[in-house]
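Novice: Provided below are the primary sequence and the corresponding predicted coordinates.
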Amino acid sequence: MDVVWLLVDSLSFSTTSFASDGPDTMPELKTLADEHAVTFTNAYVPGPLSPSSHASMFTGELPSAVGMHEAYPYFDQNITTITERMAETHNTSLFSANIWLFQGLERGFETKVNFSGPDLPYPLATNPEDYFDAGAVPELYTIWRFLRSDGKPIRSLLNYAAYRRQSDVDKAHRHVSRINDAIRKTRAETSGDDYVFANYMDIHPPLSASEEALERFASDIPEVELPIDVSPERHIKNAEKSYDVEAMERLYRAAIWDFDRALAPLVRDLVLDDVFVVVTSDHGIWNRNTAYEDSRLHVPLLVFAPDEKSRTITQTVNLRSLPRTIDQWVNDESEFNGVSLLDVESNQMSVTEIIHHSNDVYERTGRVDVTKSNHHDRELQRDIVLIQNGARVDYVSGEWTSSGKASTVSRLRERGEEILSQPVLMGDRELTYDDVVRERLEELGYI
């Protein structure tokens, strides 16, 4: 049986059509889910950002036990991943525009394609992004330097032609169409069962959207005032940003609507072909003052399982149970932690761990940052959020806060104290990034 796991980076539950009071940003996927999916309305992430959330979702372990989190964004532990489990019986493919998936989590994938750069016919020839701004008219001297730079002028010219064509395509589909095509091609060309993990970054800034989407979600904002193709200023408080935060959120909703129209046809084809499909996110919207807000931790979760009746599950769950869910469905049994989400009948205890080095970004903004170099001499800040059936317990900066039913709060607090008594696993790898990765980090607002 084929398994395709589609992860939409930075998608908050509250900004989708699946929320009862949410905007109508995903009408096509919502219609498809109503017909075929098990829809979870109270699903939470195991970590606040990509490194911790992905690592936990791949292993079924808490970030502190995986060893990959915001304080050490690299996976190098001897822990079995769902990819390695699926590799025993499936062809495994990773298609991602998220660079954090190539920091150790690509282990076990036979095919690995990084979609964070332009789609070039000759990757070994000169990359036009190193010389040109996609939106600017190039100078003749720049073109001459570009063609002479590596001794492959014909191939470099063909790369440039492809790059210019891409810049003229609706940027709302800059990654999704390429990744969708890769999924379709892989399933058509491989024999045997496929396990595919795809990570889309189309709704993570820098953002753009079609004219139709902007008309729907930002018609009262002049296009020149929308922060199109602007990197998120993560290191600055919302009130101090160079762009209007409300305008960015409108653009975000428009981008989701465009993305829905591009993704839903692929999902429908997969479902009609009896593929086990998961659609979810690693965390919610980035444009908030802290990593602890519900809009960061509460995400959509759809599971399309052959022969499973469509239904809505309102019980609390955590994405850390996805490895067990997939493994149990495919192999009838699993050694991954958690529960099979398709068998959930009661509220589960959701745990989100926030492990990071407190730095000037956190001190200024309250936002968790990802460590970009080794800081083993810097004290860790370890926070935790536990949620179950409307009750919530937070441990942030050494202080406990809670809300909800007293008996549930007591259980959550007890579990939180138990987790905090356990050590945090970290590797000792020297964290270094090449120029391409560092440039991508800067574009995404991490640097």
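Specialist: Ah, there it is.

Novice: going by C-alpha atoms from here, please, whenever you check contacts or count neighbours.
Specialist: Will do.

Novice: now the strands for the protein?
Specialist: Along the chain, the segments classed as strands by DSSP state E run 3-8, 38-44, 91-96, 111-114, 194-200, 276-280, 298-304, 311-313, 317-318, 350-357, 380-388, 391-396, 399-403.

Novice: return the distance of the shortest one from the chain's centre.
Specialist: The chain centre lies 16 Å from the centre of strand 317-318; the measure is C-alpha atoms, centre = their mean, to the nearest Å.

Novice: contact partners of that strand?
Specialist: 42-46, 341, 347-351 (C-alpha atoms under 8 Å, 6 or more residues apart in numbering).

Novice: out of these, who's nearest Asn159?
Specialist: Set against Asn159, the nearest of these by C-alpha to C-alpha is Val45 (38.9 Å).

Novice: and here's the other structure:
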Amino acid sequence: MRDSNEGDRESHTSVRNVVLVVFDTARAKSVGPETTPALSSLAAEGTTFENAFATAPWTLPSHASMFTGRYPSEHGAHGGHTYLEEDQRTLAEAFADAGYDTVGVSNNTWITEEFGFDRGFDELRKGWQYIQSDADMGAVVRGEDVREKLQATRDRLFEGNPLVNAANILYSEVFQPAGDDGAARSVDWIGDWLGDRDDDDPFFLFCNLIEPHVEYDPPREYAEQFLPEDASYEEATAIRQDPRAYDCEDYELTEREFSLLRGLYRAELAYTDDQLARLREALEAAGEWEETLFVVCGDHGEQVGEHGFFGHQYNLYDHLINVPLVFHGGPFTGGGHRRELVQLLDLPATLLDSLGIDDPELLEQGHGRSLHPATHERRDAIFAEYAAPQPSIDRLEARFDEVPDRVRAFDRRLRTIRTHEEKYVRGDDGFERYHVLEGDPNEETDLADDDPDRVRELRERLEEQFDSLEDAGASGEVEMQAGTKDRLADLGYL
């Protein structure tokens, strides 16, 4: 992937470390100077990709694509197979084998060793725990009242080390800062880790910050910046936030309630952005900033009432797959705004190319293209897929008894091809829709019946892209720990 102008490339490649920060659930349309000034500052100094897309609309398959350079059909980690298999080469493994210290901090339960994401990391921390433990006391944190909290404490306290469990409960119930879901604590830990390092090895640092994810519960001072003038913090935070229950018509939300939820969501982005600024300060204080390639992206987006949905399941609208992507440092310094179509699965190729690391196994298994400014290969389309419902329709039936027909219809695989001008989505049940984006950026007008010839062309290209990909087995779902199930349920996945 290298071009002939190697001298120019080397003159701009002065970084030795990589930091990859994921704003969980950040959609591209909701970031900017008002909500994310620190990220906007990074973009002004570095390079921002205005048309970056995830390969999937939720955490597990999207992160797996970021780590492997592969589509969900290839890496197999999705709603029907919730584990990243060991035969998938990962970005952390490539950096570890190249002599890097590799550290991860995850605040999302999916991105842990339980689901195969620890390979290659010297340490992959669970950001929601004060003391690292295999036992998750999240059920106590999520108790609705004192009775539920006491019951969860009785049920879980003696799983593993009771003293450690008690310390985690005490922290979450008494000492954890209001409105923080782990971001501040994660940045604190990273700052300490940077200060305590006593070797000269370069490092690869991964950090998932989950605050923009349901439930939206930002600190009051952030919420009040983004709520309508006639709304109170108490009114907004009292709104029920249960995406699967909303989708299944267990309760309703008014447009006003959605407007308040959007305000809380933007406040969460702003709070996370402030933690991003603190992370930059920690790198500067450690003397590592100038030698670090710093990358920030969303892993997927969010629907907050758009198209009648709440959360990030069952669809491939741009609200769910168009994400922010910003590079700062090294060859991306002063790169400005780039409008070409890019994908998060381009990250492995880009990071290895930018650091001069040769890892044929990782590069050859995937479909990534380096975004290094000296590389001139461009995409004319991106692809994404929703491989299986999460949670499954069976799980929804077990919880709600009755599942609306409109949700039952989403018991299917969806795939999409998107160009700058058009978007085509097809389901394995024959469903299809087609949009001309210039006049329909929110994908509200289906023109599939109006231009059958163009629809056929896009369908054939979509089939050509994915026909060669083997379906992942549907029987590999991981048997989760009870605490993990509770935490995922709280995030709206189960």
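Specialist: Received the coordinates, thanks. Computed from a predicted structure; not experimentally measured.

Novice: superposing both, give me the TM-score.
Specialist: Once superposed, chain against chain, the TM-score is 0.83 (TM-score structural alignment, normalised by the length of the first structure); 426 aligned residues with a C-alpha RMSD of 3.6 Å.

Novice: could you dump the strands of the first structure to TSV with mean neighbour count and distance to Ala209 of the first structure?
Specialist: Output for the strands of the first structure, formatted as TSV (neighbours: other C-alpha atoms under 10 Å; distance: least, C-alpha to C-alpha, whole Å):
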stretch	mean neighbour count	distance to Ala209 of the first structure
strand 3-8	22	16
strand 38-44	24	27
strand 91-96	24	20
strand 111-114	16	23
strand 194-200	23	15
strand 276-280	21	21
strand 298-304	25	21
strand 311-313	16	30
strand 317-318	28	31
strand 350-357	24	32
strand 380-388	21	34
strand 391-396	20	36
strand 399-403	13	38
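
Novice: need those strands in TSV with distance to Leu214 of the first structure, can you?
Specialist: Listed next are those as TSV, based on distance: least, C-alpha to C-alpha, whole Å:
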stretch	distance to Leu214 of the first structure
strand 3-8	20
strand 38-44	27
strand 91-96	26
strand 111-114	29
strand 194-200	20
strand 276-280	24
strand 298-304	23
strand 311-313	31
strand 317-318	33
strand 350-357	34
strand 380-388	35
strand 391-396	36
strand 399-403	38
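
Novice: just to check, Ala44 of the second structure is in contact with Thr333?
Specialist: No: if you go by C-alpha atoms under 8 Å, Ala44 of the second structure and Thr333 don't touch, sitting 9.1 Å apart.

Novice: can you give me how far the single longest helix found in the first structure is from the chain middle?
Specialist: Determined from DSSP state H, the single longest helix within the first structure is helix 245-272. Distance of helix 245-272 of the first structure from its chain centroid, counting by C-alpha atoms, centre = their mean, is 14 Å.

Novice: if we can go back for a sec, just the closest of the contacts of strand 317-318 of the first structure to Trp286 of the first structure, please.
Specialist: If you rank the contacts of strand 317-318 of the first structure by distance to Trp286 of the first structure using C-alpha to C-alpha, Val45 comes first, at 13.8 Å.

Novice: what residue in the second structure is paired with the closest one?
Specialist: Aligned by TM-score structural alignment, Val45 of the first structure pairs with Ala54 of the second structure.

Novice: so how many other residues sit close to that match?
Specialist: Neighbour count for Ala54 of the second structure, taken as other C-alpha atoms under 10 Å: 34.
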